[in-house]
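Coordinates only, no sequence provided:
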């Protein structure tokens, strides 16, 4: 839960000149390790934190920007910058570049997703809280409302899977699911407009949710596994159609 009160921090070792960004990251990690900053805590105002670190505000912003990209911090307009509470909201751009660099195929990504998310669904059936079940239900309702809007449907689809992973009770697993989701989201948002019918996907998510809500781990794992297999086939078709479209445009040029 977000803590709107800002903790009073002890004097931090000033940042030395040179490698300012890296040292800002190290100082914030130091505060987290000393339990002076906890998940959900709001950072002190920019002016105060820059003074504590002995650096300029532009240098501080650069360091905080790195921590936001890492998923350690989250900025909320008008409210401040907070320590992330729960799985990190990772910046997908570095992950996407990493995927491009190493040539991650979508088959490998879906295989990884299956290994992670089938287990997460089973654990969620054992550990999900009432609030976490409510979050899953809300995302399904949003998917239903977005049946005619592929991009919005995808957003709530991804959010549902993040909610299931968070409900597993295993933050390491939830973080790994977040990483894979970030890469797949970047790839699928370019192709999902070619999908024709989201009703089947919606029903699959409902089946996963019902199994988790009913505390049936085996059914939750089976429903998640079937959903991922079908999603992989749908994604493969979308990418094939996208390649054909791009080739046709090249031929006409």
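Great, that's in hand. All figures in this text were calculated on a predicted structure; none of them were measured in a lab. Residues are numbered from 1 along each chain as shown.

Please make it C-alpha for all contacts and neighbour counts, starting now.
Fine.

buried ones in the helix or strand hosting residue 65?
If you go by DSSP states H and E, residue 65 is part of helix 57-70. Of the residues in helix 57-70, 57, 60, 62-70 count as buried by neighbour count, 16 or more other C-alpha atoms under 10 Å.

Follow the chain on from it and name the next helix or strand.
Following helix 57-70 in sequence, per DSSP H and E, is strand 73-76.

And the helix or strand following that next one, what's buried?
Once strand 73-76 ends, the next helix or strand along the chain (criterion: DSSP H and E) is strand 80-83. For strand 80-83, the neighbour count (16+ other C-alpha under 10 Å) marks 81-83 as buried.

this is the other structure I want to compare:
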């Protein structure tokens, strides 16, 4: 585990502890970046990045001039998400990765027959947006996540999506690190294009093979 990951985990553990000990509820305010940084003896930029990850999950909300609050819509899941995924041992994280792979591969196979025109268009748009963000010198983390989400949605199996979502939302930090590897972003976009084309052509074998290759290369 990298030092950056350790910092994230420490910050998330601290947030989880605060929620548990203070019995915080949706709508309640979290400690400030400065307070979290002081407690953990880390830089405020590290705290800010961890909070940003939670905000992307729609678990917290930052209000300008007011602070950071547990989201009304998803805040009740925060402690559960942290305890279930971030704070478990290596074996548990392996199980999460394996289950994600199983769900996505099956979703890709089914999507070849069930994907709607709207979902296919969405995947195409996300690939284009990823290229644009990458061209602007940014990592397309959110676009990458949404591509996989749309892929699973294309199975038209709501239960599959509901199982997949918490398995993957926690890993956006790992996704950012994966895309940060030299040359990885470009290859990842190319792999998304191959997956999309296979689903568009209703080629189950190619879709599954392309997705399996993509997940292996992404080191999830």
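Looks like it came in fine. Note that this is a predicted model, so its numbers are computed, not measured.

Superposing both, give me the TM-score.
Superposed pair, TM-score by TM-score structural alignment, normalised by the length of structure 2: 0.60. Supporting alignment: 153 aligned residues with a C-alpha RMSD of 2.9 Å.

okay, among the buried residues of helix 57-70 of structure 1, which ones form the most distant pair?
57 and 70 (19.9 Å; C-alpha to C-alpha).

Run a quick neighbour tally on the alignment partner in structure 2 of residue 196 of structure 1.
Taking TM-score structural alignment as the criterion, the aligned counterpart of residue 196 of structure 1 in structure 2 is residue 182. Residue 182 of structure 2 has 9 neighbouring residues, counting by other C-alpha atoms under 10 Å.

And the helices in the stretch 151-253 of structure 1, which stretches?
Using DSSP state H, counting those that start in this stretch, the helices of the stretch 151-253 of structure 1 run over 171-188, 199-213, 217-252.

any chance of those in TSV, with distance to residue 122 of structure 1 and mean neighbour count too?
Formatted as TSV, the helices of the stretch 151-253 of structure 1 follow (distance: least, C-alpha to C-alpha, whole Å; neighbours: other C-alpha atoms under 10 Å):
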stretch	distance to residue 122 of structure 1	mean neighbour count
helix 171-188	12	19
helix 199-213	8	19
helix 217-252	4	16
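
Put together a markdown table for those, with distance to residue 29 of structure 1 on each row.
Below are those laid out as a markdown table (distance: least, C-alpha to C-alpha, whole Å):
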| stretch | distance to residue 29 of structure 1 |
| --- | --- |
| helix 171-188 | 18 |
| helix 199-213 | 35 |
| helix 217-252 | 36 |
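
Out of those helices, which is closest to residue 47 of structure 1?
helix 171-188 (31.5 Å).

For the residue nearest to the spatial centre of structure 1, give its distance to residue 112 of structure 1.
Geometric centre of structure 1, nearest residue: residue 178, 4.0 Å, by C-alpha atoms, centre = their mean. Relative to residue 112 of structure 1, residue 178 of structure 1 is positioned 12 Å away (C-alpha to C-alpha, to the nearest Å).

how about the strands of structure 2, start to end?
For structure 2, the strands identified by DSSP state E occupy 60-63, 67-70, in order along the chain.

which residues in structure 1 does the first one align to?
Right, strand 60-63 of structure 2. Using TM-score structural alignment, strand 60-63 of structure 2 pairs with nothing in structure 1.

re the thing from before, as TSV, the strands of structure 2 with distance to residue 216 of structure 2 would be great.
Output for the strands of structure 2, formatted as TSV (distance: least, C-alpha to C-alpha, whole Å):
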stretch	distance to residue 216 of structure 2
strand 60-63	31
strand 67-70	34
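
To residue 154 of structure 2, which of the ones you listed lies closest?
Of those, nearest to residue 154 of structure 2 by C-alpha to C-alpha is strand 60-63, at 27.7 Å.

which residues touch that closest one?
For strand 60-63 of structure 2, contacts defined as C-alpha atoms under 8 Å, 6 or more residues apart in numbering pick out 51, 54-55, 68-71, 74-75.

and it, which residues are buried?
60-62.

Then stretch 128-143 of structure 2?
Those would be 130-131, 134, 139-141, 143, for stretch 128-143 of structure 2 by 16+ other C-alpha under 10 Å.

Quick check: the closest residue to residue 48 of structure 2 other than its chain neighbours vs residue 50 of structure 2, distance?
Excluding the flanking residues, the one nearest residue 48 of structure 2 by C-alpha to C-alpha, 6 or more residues apart in numbering is residue 33, at 6.6 Å. Remark: distance between residue 33 of structure 2 and residue 50 of structure 2 (C-alpha to C-alpha) = 10 Å.

likewise residue 80 of structure 2?
For residue 80 of structure 2 relative to residue 50 of structure 2 (C-alpha to C-alpha), the value is 17 Å.

Likewise for residue 160 of structure 2?
Residue 160 of structure 2 is 28 Å from residue 50 of structure 2, by C-alpha to C-alpha.

same check, this time on residue 171 of structure 2
For residue 171 of structure 2, the distance to residue 50 of structure 2 - C-alpha to C-alpha - is 12 Å.

Same check on residue 6 of structure 2?
11 Å.

Sweet, I'm off.
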